[in-house]
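> Compute the structure for the input listed below.
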Amino acid sequence: MLYMLQRNALYLLTALVFAFSLNSCGNPETDPAESESNPVLMISVDGLMNEYIERNETPNFDRFISEGVQAEYMIPVFPTKTFPNHWSLATGLYVENHGIISNSFYDYELEARFSYGAPDEQHDSRWWGGEPIWVTAEKQGKTSVNFFWPGSEATFDGLQSTKWVDYDGSIPDSTRIDSIAAWFNPEGEVQADFGTLYFSFVDSQGHRYGPDSPEVDEAVKEMDTLLGYFMEKLDEAGLAEELNIILVSDHGMAKQSEDKVIFIDEIINLDDVDMIDWSPVAMIRPNEVETDQIYNSLKENEENYRVYLKNEMPERFHFSDHYRIPEIIMIADVGYSITNRDNFEDRGVVPGMHGFDNMEPEMFTFFAVNGPAFKENEVAGPVESVNIYELISHLLQIEPAENDGSLDKVRMFLKE
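A predicted model of the protein is given here:
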């Protein structure tokens, strides 16, 4: 879908002439003649699964769900890692169309490595394909804000959100909530139309202790308390009946053990390849050795994993048509780790991991909505994460950028 060139030019020119304060960008004023829409907030709780809610006392999640609509589960994109999935939620694109192929990877054209922990990469728009929903909104006169979201630090067509924050895990969760509530306050300085909010600690505990651990349960209860605090802040700001909230996660979590390990260095010579990524999806770029030779060695030993040439990847993965994706893809079965003997001896394996096939139930994730645009006290069927961009565009009454999603696939959440 294409925007009118004149309109784009007007918004871009207006944005560029505003004075930028630290981590703040100008936003063209909304035309009062345009039709109004309720504001929208997308909250991500990294690594949250339905079963975490079901097995714990979570009164605030329960209230949120009962007053809105919960999907049976959400299907993430492949690979089921944090950065690819958050960027697909933001852009409505599959990974092969936005290029964030993992949390960390090397780009041979840019001659640089992308890493989720490196601020320079977060600010560099060359890494980030597609157009995130907050930029789509800003282009069309809406005010957007981000209190953390992968990619929100970068600039697109000269635009960012009106307010955004560099990721800093030490910022208290209550501070994030207070800031977002203030930015959405209709009496406040910003009066946001769209925003994002992100929490990582459920995922961290899942990695450290495994998805079935009491530590994960405690993290889920803590998140439930924060959700209750957030709803109180909305009440105080008079937003409880006005804000459309999309509560999502990016992936599930699977148990791992040291009994389920694939030693790739016992199958191929690692001196012959570059390992773009390791586990549970090994992305392999042969060096001087022929691709077929490496692939055939892996294929002959195919046990507890599947191996594909890039151009033979099943279409359902949407993971072949991008130059960053290397020639060979090796996908571990759920619960298995791909490593080498030295790394295993030094580090072992973490108790919980994601990244596996996105159609494995352990990778399915949480999705629920609540607000004036949505039905109440209903459960809907599964939803694919690439459709959320279209849903938000519809709620904000803006024209979406080109994407892989479909509004028809998320209409079941909306009131008639």
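> Going by C-alpha atoms from here, please, whenever you check contacts or count neighbours.
OK.
> Closest to the centroid, which residue in the protein?
Most central in the chain under CA atoms, centre = their mean is residue 86, positioned 1.3 Å from the mean C-alpha point.
> Helix or strand next in line after the helix or strand harbouring that residue, which one?
Residue 86 is part of helix 82-91 when elements are defined by DSSP states H and E. On the C-terminal side of helix 82-91, the closest following helix or strand by DSSP H and E is helix 95-98.
> what's the neighbour count on residue 269?
By the criterion of other CA atoms under 10 Å, residue 269 has 11 neighbours.
> before we move on, back to that, can you list contacts of the helix holding residue 86?
Here helix 82-91 makes contact (CA atoms under 8 Å, 6 or more residues apart in numbering) with 46, 76-79, 93-95, 98, 100-103, 116, 130-134, 149-151, 250-251, 385-389, 403.
> Next: stretch 335-345.
Outside stretch 335-345, the residues that touch it by CA under 8 Å, 6+ apart are 254-257, 260-266, 278-282, 304, 332, 349, 353.
> how about 6 Å then?
254, 255, 256, 260, 261, 262, 263, 264, 265, 279, 280 (CA atoms under 6 Å, 6 or more residues apart in numbering).
> re earlier: quick check: the gap between the residue nearest to the centre of the chain and residue 47.
Residue 86 sits 11 Å away from residue 47, going by CA to CA, to the nearest Å.
> One more, please, to line up against the first structure:
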Amino acid sequence: MRLLAVLAVALATLLAPAAGGPVPKQDSSRKKLLLVSFDGFRWDYDQDVSTPHLDSMAREGVKARYMTPAFITITSPCHFTLVTGKYIENHGVVHNMFYNTTNKMKLPYHPTLGIDRWWDNGSLPIWITAQKQGLRTGSFFYPGGNVTYQGMTVTQSRKEGALHNYKNETEWRANIDTVMRWFTEDNLDLVTLYFGEPDSTGHKFGPESQQRKDMVAQVDRTVGYLRDRIWKSGLADRLNLIITSDHGMATVNKTGTLVEFHRFPDFSFKDIDFELLDYGPSGMLVPKPGMMDKVYNALKNAHPHLHVYKKEDFPQALHYANNPRITPLVMYTDSGYVIHGRLNVQTNKGEHGFRNDLMDMKTIFRAVGPNFKRGLQVEPFESIHVYELMCKLLGIVPEANDGQLSTLLPTLTSGCSGSALLPGGRLPSVTVTGLLVAVILLAKVA
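Have a look, this model is predicted:
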């Protein structure tokens, strides 16, 4: 009975500060976190370009040999994996484009960035989870950071325009200055910052081009500017910095046989209700009622570099097809090959979206700051694990996810306790619930 009384008093004490009161003031000693993504930065882009600032990050912090993105290796799905810790079939942002197979609607990338229901479909990204636990967050151009989740928006956010110039280095520095003010003046705890390069240049000129090499040099200069601004803003001992990307880039094969659906002899678009093609190496189809087997048989051997699956037979290791948004037929091509639908509209010299086990799809991971070890190189890991690492750095309780904290925990110093206490010393609701259950069980025993 004495133990029961002690537990009851402890539970009442834990609950009292949180009972309907305002969110307590933030702990000034709490470390902040900046996640930066340079879209399409392939894992080996620093090997043919001088990158002194990224190299400095590796010497002073943590570098992964490479990071494996989720499949499908395109921008919005992979970025959402980073902030949810979920495979794409589990978070549901399965494409850059919003589409509806019933009314045949398809919207391009930029309009899709603002459609709440495409992003808010059951998975809470780290911004919202952190805010629910008393922190303040920001998103600058990061995919998914400008919509509403369960009625809540990110504290500070900026959305890029449809005609945004991804290459403007002067604007890059201005964006960094804004983010620094978010940390110092608005007291944000977490910010995600997105740059659309070197992806755009890699698409246009190819990953082996001089233009891509020049853009990587610009990225590195920007990393140097960012680290200098962190220091001048007085954040060097309070801000953990992670620099990564969503996917790599592969050279498009323009000399071999093209994957052209309009030239396949036994395939007809008359048998299709809905198509999502002409978007790199992947595609989805909805055959008309009763036409599934006909369409599948016409496509399964139509091209030696095209792999077509019924949804239920799609490789489980890719963690992609087990989602209601995925159509009955799913396909992808081998590295270097892209899909052409009714017309040949693909002109890129570089492309991504291929299987994530291909080396050209691997990307970078660098981290430096007060909670990261120095001079540590780690073995490759999947991008699903970055979310748990970020939650640990922020001291928040993560949502259910597919990652494991143990994968990247060795990158942190022993001083990073990652306390699960919320601001003001409150315990998260899951802990309180556990204590409540313990009290009830003990009462039954007593």
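> The helix holding residue 86 of the first structure vs the second structure - mean distance after superposition?
In the superposition with the second structure, the average deviation recorded for helix 82-91 of the first structure is 0.7 Å (mean CA distance after the TM-score superposition for the first structure).
> hmm, back to that, name the nearest of the contacts of stretch 335-345 of the first structure relative to residue 239 of the first structure.
Among the contacts of stretch 335-345 of the first structure, residue 254 lies closest to residue 239 of the first structure (CA to CA), at 37.0 Å.
> tell me the contacts of the aligned partner of the closest one in the second structure?
The pairwise alignment with the second structure assigns residue 254 of the first structure to residue 250, based on TM-score structural alignment. By CA under 6 Å, 6+ apart, the residues touching residue 250 of the second structure are 350, 351, 360.
> try residue 370 of the first structure
Here residue 370 of the first structure is in contact with 68, 244, 245 (CA under 6 Å, 6+ apart).
> quick one: which of those residues sit in strands?
Taking DSSP state E as the definition of strands, the contacts of residue 370 of the first structure contribute 244, 245.
> would you turn the contacts of residue 370 of the first structure into JSON lines with distance to residue 197 of the first structure?
Conversion of the contacts of residue 370 of the first structure to JSON lines gives the following (distance: CA to CA, whole Å):
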{"residue": "68", "distance to residue 197 of the first structure": "19"}
{"residue": "244", "distance to residue 197 of the first structure": "13"}
{"residue": "245", "distance to residue 197 of the first structure": "11"}
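> still on that earlier bit, any idea how far residue 44 of the second structure is from the match of residue 254 of the first structure?
For residue 250 of the second structure relative to residue 44 of the second structure (CA to CA), the value is 12 Å.
> hmm, back to that, please tell me how far the residue nearest to the centre of the first structure sits from residue 46 of the first structure.
Look at residue 86 of the first structure and residue 46 of the first structure: by CA to CA, they are 9 Å apart.
> Determine which residue in the second structure is aligned with residue 162 of the first structure, please.
Applying TM-score structural alignment, one finds that residue 162 of the first structure aligns to residue 155 in the second structure.
> doesn't residue 355 make contact with residue 79 of the first structure?
Yes - Residue 79 of the first structure lies in contact with residue 355 (CA atoms under 6 Å); the separation is 5.1 Å.
> and residue 432 of the second structure, which of the three is it?
Look at residue 432 of the second structure: counting by DSSP: H, G, I helix; E, B strand; the rest coil, its state is helix.
> Most neighbours among the contacts of residue 250 of the second structure, please name it.
Busiest of those [other CA under 10 Å] is residue 351, holding 33 neighbours.
> what does that residue align to in the first structure?
Superposed on the first structure with TM-score structural alignment, residue 351 of the second structure falls opposite residue 353.
> What lines up with residue 360 of the second structure in the first structure?
Correspondence of residue 360 of the second structure to the first structure, assessed by TM-score structural alignment: residue 362.
> same deal with residue 224 of the second structure?
Checking with TM-score structural alignment, residue 224 of the second structure has residue 228 as its match.
> who touches the match of residue 351 of the second structure in this structure?
Neighbour list for residue 353 of the first structure: 207, 253, 254 [criterion: CA under 6 Å, 6+ apart].
> Sort out for me which of these are in strands.
The strands, defined by DSSP E, take in residue 254 from the contacts of residue 353 of the first structure.
> Kindly reformat the contacts of residue 353 of the first structure as a markdown table containing distance to residue 296 of the first structure.
Below are the contacts of residue 353 of the first structure laid out as a markdown table (distance: CA to CA, whole Å):
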| residue | distance to residue 296 of the first structure |
| --- | --- |
| 207 | 33 |
| 253 | 31 |
| 254 | 29 |
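> give the contact list for residue 275 of the first structure.
Counted by CA under 6 Å, 6+ apart, residue 275 of the first structure has contacts 283, 284.
> Secondary structure of it: a helix, I assume?
No - assigned with three-state DSSP, residue 275 of the first structure falls outside any helix and is strand.
> That one maps to what in the second structure?
Matched across to the second structure, residue 275 of the first structure falls on residue 275, judged by TM-score structural alignment.
> For that match, give its distance to residue 74 of the second structure.
Distance from residue 275 of the second structure to residue 74 of the second structure, counting by CA to CA: 18 Å.
> and what of residue 109 of the second structure?
To residue 74 of the second structure, residue 109 of the second structure is 11 Å away according to CA to CA.
> Between the two, tell me which one has more neighbours.
Ranked by neighbour count (other CA under 10 Å), residue 109 of the second structure and residue 74 place residue 74 first, with 26 against 16.
> From what I see, that one and residue 353 are in contact.
Yes - taking CA under 6 Å as the definition, residue 74 of the second structure is a contact partner of residue 353 at 5.2 Å.
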